[in-house]
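Asker: Next one to model:
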Amino acid sequence: MKLKLFFAGLMSAASLAAAESCLGGGSKVSTSEVQKALSGILGNAKVVSVSNAPISGLYEVVIESGGRKVPIYVDCNLKYLVNGEIIDINKKVSLTRERLQQLQSQANSEKEEKLVKILGKDKVEMLKKEGLLEAVNIVDLKSIPKSNVAYGNGNIKIYVITDPQCPYCAKLHEEIKKVLAQRKDVSFEMIMYPLPFHKHASGIAQNIICQNDNAAKQKILDAAFSYTAKGDENGLTSLEKPCNAGKQAIDNNLKYGQANGINGTPTIIFPKGVAISGALPADKLNKLIDILK
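Answerer: Take a look at the predicted model:
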């Protein structure tokens, strides 16, 4: 939440005049030094570059979180952080917004190049046609945690980062059932990812993980999504059953998500590590499965 508020604060106005930079004197800090200085503020965001800022006495620091790069500004001694936009008064333009657009364009180009190597040009063009290229993230499939509950028996494995108390996850769950009713070549591997602001989610996820039988796991998750859709707090409470093995598995799942820029649920991970967040409808899921299988 701190990081989201921090990003939101970047859009506040701060009019400053252009001049020299921190690097004018020949000294430059490293990305690791800036990362250390800002560690208490940036959370899981990573410092990717340090360069001249458009005004005197500041560095421009580009940070990355969840595949998004954002410019922020710190003073030359790393004591102060400027939370706002740099505006060119004469041109009446936000230099920060221009830089954001430049970074986004660069990120999209880099992502497209990676996707072409992974998928081939034809499939990337199909993603563009579906209007999903910007929404796509690339994650590491080799280190993905073990599935906590599975639906379907097909050879095409689709991983779903999900929260048993997430309303959008409940919506996606119904769409997944529609897909499974239409095709037998796919299986959905659910990875429990309880968000901290859902008070029942962790206890329910632990209960699911600690069941020995997949059918029992499905029964609990199906019930959790049903109660979530109806806003039934008592029903959700009845499904909570913490266990040590479940807690350890969830900790591992959360570490994977944080390392791969997964910031919310549901997130769907298709073959070859192509990830898209959101409750996609069944027809869109089917198209993406066919494109990415």
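Asker: from here on, contacts and neighbour counts on C-alpha atoms
Answerer: Noted.
Asker: Just give me the neighbour total for the closest residue to Asn214 other than its chain neighbours.
Answerer: Closest residue to Asn214 apart from its sequence neighbours, by C-alpha to C-alpha, 6 or more residues apart in numbering: Val149 at 6.0 Å. Residues near Val149, counting by other C-alpha atoms under 10 Å, number 20.
Asker: Same question for Leu239.
Answerer: Leu239 has 21 nearby residues by other C-alpha under 10 Å.
Asker: what's the distance between the residue nearest to Asn214 and Gln211?
Answerer: From Val149 across to Gln211, the span is 10 Å (C-alpha to C-alpha, to the nearest Å).
Asker: any idea how far the residue nearest to Asn214 lies from Ile209?
Answerer: On the measure of C-alpha to C-alpha, Val149 and Ile209 end up 7 Å apart.
Asker: hey, what's in contact with both of the two?
Answerer: Residues touching both Val149 and Ile209 (C-alpha atoms under 8 Å, 6 or more residues apart in numbering) are Lys217.
Asker: Mind listing the shared neighbours of Val149 and Gln211?
Answerer: Counting by C-alpha under 8 Å, 6+ apart, the contacts common to Val149 and Gln211 are Lys217.
Asker: follow-up on the earlier one: these two touch, right, the residue nearest to Asn214 and Ser187?
Answerer: No: taking contacts as C-alpha atoms under 8 Å, Val149 lies outside contact range of Ser187: 10.5 Å.
Asker: Now show me the structure for the sequence below, then we'll compare the two:
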Amino acid sequence: MNKLWLLLWLSILACSSQASVESVQAQLKQKYPNLRIDNIQQTEMSGIYSASLDNQIVYIGENAEYILVGSMLRLKDQRNLTKDLVMKQQHIDWKKLPLQDAIKTVKGNGRRQIAVFSDPNCPYCKQLENQLNQLTNVTIYTFIYPIRNQSIQASKQIWCQPNPAFAWHNLIQKGIVPQTIAACPNPIERNLQLGQKLGVEGTPTLFFSNGFKAVGMQTAPQIEALWKEFGM
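Answerer: Alright, predicted model coming up:
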């Protein structure tokens, strides 16, 4: 397998010539018009470009004939450049999040912060909620994000309850539907627009206070491990 990878890299480099992001894009469009590849960028390695394909980092030769999936490591300091690229592409500006549109839950001293986009009818969101309950010293901002049509009305009703946080936890953890009350101004439509802007395509999706995005159900140990890695 290692020999195969080496041969692929050498074949890409052998075809290297003067190129640019624009020329690689043009070749891809001409040769493979149905292949959606985004975020094409030059890398530190001559003749190799990074890109996004199906939400993962891939590498393309400048002749647009080969794609490789894996990590690019810089030998002089053993830095994982692919990991850096993932962090950069999935990074948001935490300070720009409209936290007033989220349900706020404080546990312990609330020092660590995390934002969660969650649909009340999402089974993985319910599993995540159980994991979030195991965390300590955290402030959780829950953006109700009803990507399922049947979730929209319940989401609005949750926000209009006297205690939205209590209503949310009753619904997501116990399946207790909120009491029907008069409609009130709510952020549900804004949350849907915000999620689309941030590239939230499914629930649950988590954002850490350093801007890192994590997609899918995360266990409490996984979240703790990420906090440790981020120095939080």
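Asker: what about Asp251 of structure 1, helix or strand, and which?
Answerer: helix 244-259 (DSSP states H and E).
Asker: Give me the buried positions along that helix.
Answerer: By 16 or more other C-alpha atoms under 10 Å, the buried positions in helix 244-259 of structure 1 come out as 246-247, 249-250, 253-254, 256-257.
Asker: For it, what is the distance to the chain centroid?
Answerer: 16 Å (C-alpha atoms, centre = their mean, to the nearest Å).
Asker: in structure 2, what residues pair with whichever helix or strand comes after that helix?
Answerer: Toward the C-terminus, helix 244-259 of structure 1 is succeeded by strand 267-270 as the next helix or strand (DSSP H and E). Residues 205-208 of structure 2 are matched to strand 267-270 of structure 1 when aligned by TM-score structural alignment.
Asker: mean shift between that stretch and structure 1?
Answerer: Mean deviation of stretch 205-208 of structure 2 from its aligned counterpart in structure 1 after superposition (mean C-alpha distance after the TM-score superposition for structure 1): 0.9 Å.
Asker: Name the residues that touch that stretch?
Answerer: 94, 113-118, 213-217.
Asker: Please apply the same query to stretch 79-86 of structure 2.
Answerer: Contacts of stretch 79-86 of structure 2 (C-alpha under 8 Å, 6+ apart): 57, 70-74.
Asker: That one: which residues count as buried?
Answerer: Result for stretch 79-86 of structure 2 [16+ other C-alpha under 10 Å]: buried residues 82, 86.
Asker: how much distance is there from it to the middle of the chain?
Answerer: The chain centre lies 16 Å from the centre of stretch 79-86 of structure 2; the measure is C-alpha atoms, centre = their mean.
Asker: residue in structure 2 matching the residue nearest to Asn214 of structure 1?
Answerer: Per TM-score structural alignment, Val149 of structure 1 is aligned with Ile103.
Asker: quick one on the thing from earlier: nearest to Leu288 of structure 1, out of the buried residues of helix 244-259 of structure 1: which one, please.
Answerer: Nearest to Leu288 of structure 1 out of the buried residues of helix 244-259 of structure 1 is Gly257 (C-alpha to C-alpha; 21.5 Å).
Asker: Contacts only, for that closest one.
Answerer: Contacts of Gly257 of structure 1 were listed using C-alpha under 8 Å, 6+ apart, and they are Asn263.
Asker: Tell me the counterpart of it in structure 2.
Answerer: Matched to structure 2 by TM-score structural alignment, Gly257 of structure 1 sits across from Gly195.
Asker: So that match versus Glu22 of structure 2, what's the distance?
Answerer: Using C-alpha to C-alpha, we find Gly195 of structure 2 at a distance of 30 Å from Glu22 of structure 2.
Asker: Likewise for Asp84 of structure 2?
Answerer: Following C-alpha to C-alpha, the distance that separates Asp84 of structure 2 from Glu22 of structure 2 is 23 Å.
Asker: Next: Pro185 of structure 2.
Answerer: Taking C-alpha to C-alpha, one finds Pro185 of structure 2 at 46 Å from Glu22 of structure 2.
Asker: do Met72 of structure 2 as well
Answerer: Per C-alpha to C-alpha, Met72 of structure 2 is found 22 Å from Glu22 of structure 2.
Asker: if you count what's nearby, which of the two comes out ahead?
Answerer: Of the pair Met72 of structure 2 and Glu22, Met72 is the one with more neighbours under other C-alpha under 10 Å, namely 20 against 11.
Asker: give the contact list for the more buried one.
Answerer: Met72 of structure 2 neighbours (C-alpha under 8 Å, 6+ apart): 80-82.
Asker: Counting only strands, which of the residues you listed make the cut?
Answerer: Mapping the contacts of Met72 of structure 2 onto strands (DSSP state E) picks out Asn80.
Asker: between the contacts of Met72 of structure 2, which is nearest Trp5 of structure 2?
Answerer: Nearest to Trp5 of structure 2 among those: Thr82, at 16.4 Å, using C-alpha to C-alpha.
Asker: Just the buried residues from the contacts of stretch 79-86 of structure 2, in ChimeraX please.
Answerer: Burial among the contacts of stretch 79-86 of structure 2 is assessed by 16+ other C-alpha under 10 Å; the matching ChimeraX selection reads:
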select :57,72
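Asker: Which ones among the contacts of stretch 79-86 of structure 2 map onto strands?
Answerer: Short answer: the contacts of stretch 79-86 of structure 2 in strands (DSSP E) are 57, 73-74.
Asker: Among these, which one lies nearest to Glu224 of structure 2?
Answerer: Ile57 (24.7 Å).
Asker: ok, the closest one to Phe208 of structure 2 distance?
Answerer: Between Ile57 of structure 2 and Phe208 of structure 2 the computed distance is 21 Å (C-alpha to C-alpha).
Asker: swap in Asp101 of structure 2?
Answerer: Applying C-alpha to C-alpha, the value for Asp101 of structure 2 to Phe208 of structure 2 is 17 Å.
Asker: All good on my end, thank you.
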